[in-house]
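Asks: Sequence first, predicted model second:
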Amino acid sequence: MTIRYPRPLRPGDTIGVTAPSAGVVPALQERLLHAADVVRAKGYDVRLGETPTGEGIVSAPAEVRAAELTAMLTDPAVRAVVPPWGGELATDLLGRLDWDAFGADPTWLVGFSDVSTLMLPLTLRTGVATLHGQNLMDTPYDVPEGIVGWWDVAASAQDGGALVQRSPRRFRSSGWDDYEHEPEVSTWTLDAAGSWRRLEGEDPAAPVDVRGRLIGGCLETVSLLAGTPYGDVARFAAEHAPEGLVVYLDILEWEALEVGRALWAMRHAGWFDAAHAVLVSRTHAPDSDGFTQHDAVRDALGDLGIPLLADVECGHVPPYLALVNGALARVQHGPEASVITQRLVP
């Protein structure tokens, strides 16, 4: 089997907005509407579902969220589905979705955080590429130099051409923008400097140059799929990735010991058997009594004999790389630059 990509976005295509996890509370809905207008200004129609304005832990009952997501992912007029953001309980949709139907005429599913709870199984089960990138609420931000927006990735030609992104080596040190009082904010505050860090081996400055199919998501949610029919990375590697894998993980808020336990569970489930490298995000999550977030990665994965790169822009700390689950990637890292090149090839 090979990877299949939704067709590239074209001017006039419809972008669907649904909230399969959390909706947007009234105080922040002006940001939601502004973000939709930004997408329209890029040349697309926007279809707002009913769930994005839902309140509570989830935007609507599971059957309602599943129905709206299904309607958008199977409507031939909708060429990308971009939730406003993640949430907590997208996992309650997994048994309610017809994965084969989503693969019949693939549509881009875009986002990160809890949206990866759905994107990862879609790619693993069907071989359809999904796009781990900015959520809708992040779309108004100017993309830092070196990074590509989800809209440009989804519109790119699928002829094997290279999508090159470089770490800007700057990030946001803390906090979030105030969407209630500044709903049109469009500039990231990248007030701290920092590069990727190599965690394994005797020489942390040794260069990295590896290739493999990208696969990953938010650690706090996708780790709980390991060992289930929705998180069978080993099977995906055997069926779709003879080139091996580059696994990326977004660490949101778990303490280091929780991260370590999750990584061990994923390792036991075969997540890293075909990995040529593991990328973990920069995180503001806490350490555990002197056991750091980097220690957790070293403890669980340090003897795999593959590069382990930390502080990658694949998490909740802005800015955000756009990573295509299923794309063939080359990861290069050294003192001068950190680069990821993707090719949307079968």
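Replies: Good, I have the coordinates.

Asks: hey, let's count contacts and neighbours off CA atoms from now on
Replies: Fine.

Asks: Touching, Asp209 and Gly334? I think so.
Replies: No - under the criterion of C-alpha atoms under 8 Å, Asp209 makes no contact with Gly334, lying 9.0 Å away.

Asks: Compare neighbour counts for the two and give me the winner.
Replies: A direct count of neighbours by other C-alpha atoms under 10 Å for Asp209 and Gly334 places Gly334 higher, at 17 against 14.

Asks: so Asp232 sits right up against Ala226, yeah?
Replies: Yes - proximity of Asp232 to Ala226 meets the contact threshold set by C-alpha under 8 Å, at 6.5 Å.

Asks: joint contacts of these two?
Replies: Common neighbours of Asp232 and Ala226 (criterion: C-alpha atoms under 8 Å, 6 or more residues apart in numbering): Ala269, Trp271.

Asks: What number of residues are in the vicinity of Arg79?
Replies: By the criterion of other C-alpha under 10 Å, Arg79 has 25 neighbours.

Asks: for Val210, same thing?
Replies: 17.

Asks: mind checking how far it is from Glu220?
Replies: 26 Å (C-alpha to C-alpha, to the nearest Å).

Asks: Which residues does stretch 289-296 contact?
Replies: Contacts for stretch 289-296 (C-alpha under 8 Å, 6+ apart): Leu199, Glu255, Ala256, Leu257, Val259, Gly260, Ala285, Pro286, Asp287, Ala310.

Asks: just checking, Arg71 is part of a helix?
Replies: No, residue 71 isn't Arg; it's Ala. Yes - under DSSP: H, G, I helix; E, B strand; the rest coil, Ala71 falls within a helix.

Asks: Out of the contacts of stretch 289-296, who's the most crowded?
Replies: Val259 (26 neighbours).

Asks: another structure for you, compare them:
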Amino acid sequence: MDTSIELPPRLSEGDTVGIVSPSSPPRPGCIEGMVDYWTSRGNPVKVGRHARDVEGGFLAGTARARADDFNEMLRDPDVRVIVPSMGGKGSTQLLPLIDFDALRADPKIVLGHSDGSALLVALTTRCNVTTFHGPNGMDFGRLGVTEFSEQMMNSVITRAEPLGQIPEVSTREVVRRGPAVEGRILGGHLRTLQTLIGTPYEPDWTGAILFVEEIDCEFHDVDASLTHLRLAGVLDQISGLVVGTCVDVRERYWTSSEDLSDVIARACDGSDFPILSGIDLGHTRDKVTVPLGVMARLSPDEGSLEIISAGVS
């Protein structure tokens, strides 16, 4: 990926929002709530033809059907934002079927998190276009997007200026000190990112600020995923690590005297990049929208992460 990146146009009132289900089937009420949310903002909505499909229980239809919906939104000149109805599992199945040329030809905002991290990172990697790690259908349609999350999203996708310092909601912890570093910010859900290692959709990590977050797993799962990234050479390339506030991550199987920061520090032993934890992104109710591929500054001793480049034009 180039150090410069293509920015999609900012979201304006009247722009159409496309809703798709690239992973698991949406929970009851998700799509209906998403339609209500976006239309109340003055944004018409198109729902993918297969967005309510179910295949095998945990998939929202076949890979081809899910990819067709996604590609239709990429190719539709009226659609300016694409939002998944749900995370879950299965988005990596779409990657060989995605029309990357369509996004290169017409950059648009692709938003989401969780399993959608695979799509976001792959699109930014293959197209050199910014994508956006932020709310998805569970936030808009089932849980109700919080005022903080909406403010952070609007600051990133409706204004052609840098987000700046990310406000502190959860308590932050400096896991490893060091000088401030700058780099392209890349990341997402840790176990989903792990599935991209060694594939054509893995980004160039050189000098990147990597952010990861997790939900509903054990300390040993985080240890295994970070160890995989270390053995694959990812941790040898990045300039800094940000760990988002994790949700329901604790050791249930083993009796452990460690906390999550201890696990992270040990898994990253042998490297010297700074590590900051407690940034609100991903599965937290209050979440920042992070534009992937743009420049950021991590200042661990100050406990701050700053997005220093705009995500939209």
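Replies: Yes, it's here. Here the structure is a predicted model, which means the values were calculated and not measured.

Asks: Just the ones of the contacts of stretch 289-296 of the first structure in strands?
Replies: Ala310 (DSSP state E).

Asks: could the contacts of stretch 289-296 of the first structure be laid out in TSV, adding distance to Asp75 of the first structure?
Replies: Shown next, in TSV, are the contacts of stretch 289-296 of the first structure (distance: C-alpha to C-alpha, whole Å):
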residue	distance to Asp75 of the first structure
Leu199	44
Glu255	41
Ala256	42
Leu257	43
Val259	38
Gly260	41
Ala285	39
Pro286	42
Asp287	45
Ala310	39
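
Asks: between the contacts of stretch 289-296 of the first structure, which is closest to Arg343 of the first structure?
Replies: Distance to Arg343 of the first structure, by C-alpha to C-alpha, is smallest for Ala310 among the contacts of stretch 289-296 of the first structure, at 22.6 Å.

Asks: Translate that closest one into the numbering of the second structure.
Replies: Aligning on TM-score structural alignment places Ala310 of the first structure opposite Ser277 in the second structure.

Asks: Apart from its chain neighbours, what residue comes closest to its match?
Replies: Val243 (4.4 Å; C-alpha to C-alpha, 6 or more residues apart in numbering).

Asks: Which secondary structure element is home to that neighbour?
Replies: strand 240-244 (DSSP states H and E).

Asks: re the thing from before, quick one: map the residue nearest to Ser277 of the second structure onto the first structure.
Replies: Looks like Val243 of the second structure aligns to Val280 there (TM-score structural alignment).

Asks: Skipping adjacent residues, who's closest to Gly86 of the first structure in space?
Replies: Closest residue to Gly86 of the first structure apart from its sequence neighbours, by C-alpha to C-alpha, 6+ apart: Asp114 at 4.3 Å.

Asks: just Leu97 of the second structure next, same as before
Replies: Leaving aside its chain neighbours, Leu97 of the second structure sits nearest to Ala67 (6.1 Å; criterion: C-alpha to C-alpha, 6+ apart).

Asks: Can I take it that that neighbour is in a helix?
Replies: Yes - using three-state DSSP, the assignment for Ala67 of the second structure is a helix.

Asks: Am I right that it is in contact with Thr92?
Replies: No - here Ala67 of the second structure lies out of contact with Thr92, judged by C-alpha under 8 Å, at a distance of 10.5 Å.

Asks: Just want to know which of these two has more residues nearby.
Replies: A direct count of neighbours by other C-alpha under 10 Å for Ala67 of the second structure and Thr92 places Ala67 higher, at 24 against 21.

Asks: so which strand or helix has Leu249 of the first structure?
Replies: Following DSSP H and E, one finds Leu249 of the first structure within strand 245-250.

Asks: Distance from the chain centre to that strand, please.
Replies: The chain centre lies 10 Å from the centre of strand 245-250 of the first structure; the measure is C-alpha atoms, centre = their mean, to the nearest Å.

Asks: which part of the second structure lines up with it?
Replies: On the second structure, the counterpart of strand 245-250 of the first structure by TM-score structural alignment is residues 208-213.

Asks: which residues are in contact with the matching stretch?
Replies: Contacts to stretch 208-213 of the second structure, defined as C-alpha under 8 Å, 6+ apart, come from residues 182-190, 237-246, 281-283, 296, 298.

Asks: Show the end-to-end separation of stretch 101-120 of the first structure, please.
Replies: Distance between the two ends of stretch 101-120 of the first structure: 16 Å, counting by C-alpha to C-alpha.

Asks: Could you do stretch 121-135 of the second structure as well?
Replies: End-to-end distance of stretch 121-135 of the second structure: 16 Å, with C-alpha to C-alpha as the criterion.

Asks: before we move on, what about stretch 85-99 of the first structure?
Replies: Termini of stretch 85-99 of the first structure sit 21 Å apart (C-alpha to C-alpha).

Asks: How about stretch 265-273 of the second structure?
Replies: Terminal-residue distance, stretch 265-273 of the second structure (C-alpha to C-alpha): 11 Å.

Asks: Flag every buried residue along it.
Replies: Buried residues in stretch 265-273 of the second structure, counted by 16 or more other C-alpha atoms under 10 Å: Ala267, Cys268, Phe273.

Asks: Show me those that map onto helices.
Replies: Mapping these onto helices (DSSP state H) picks out Ala267.

Asks: What lines up with Ile185 of the second structure in the first structure?
Replies: Aligning on TM-score structural alignment places Ile185 of the second structure opposite Leu214 in the first structure.

Asks: Mind giving me the packing neighbours of the helix or strand containing its match?
Replies: Here Leu214 of the first structure, judged by DSSP H and E, is contained in strand 208-218. Other helices and strands packing on strand 208-218 of the first structure, by 3 or more C-alpha pairs under 8 Å, 6 or more residues apart in numbering; DSSP states H and E, are helix 116-126, strand 245-250, strand 275-281, strand 323-325, strand 328-333.
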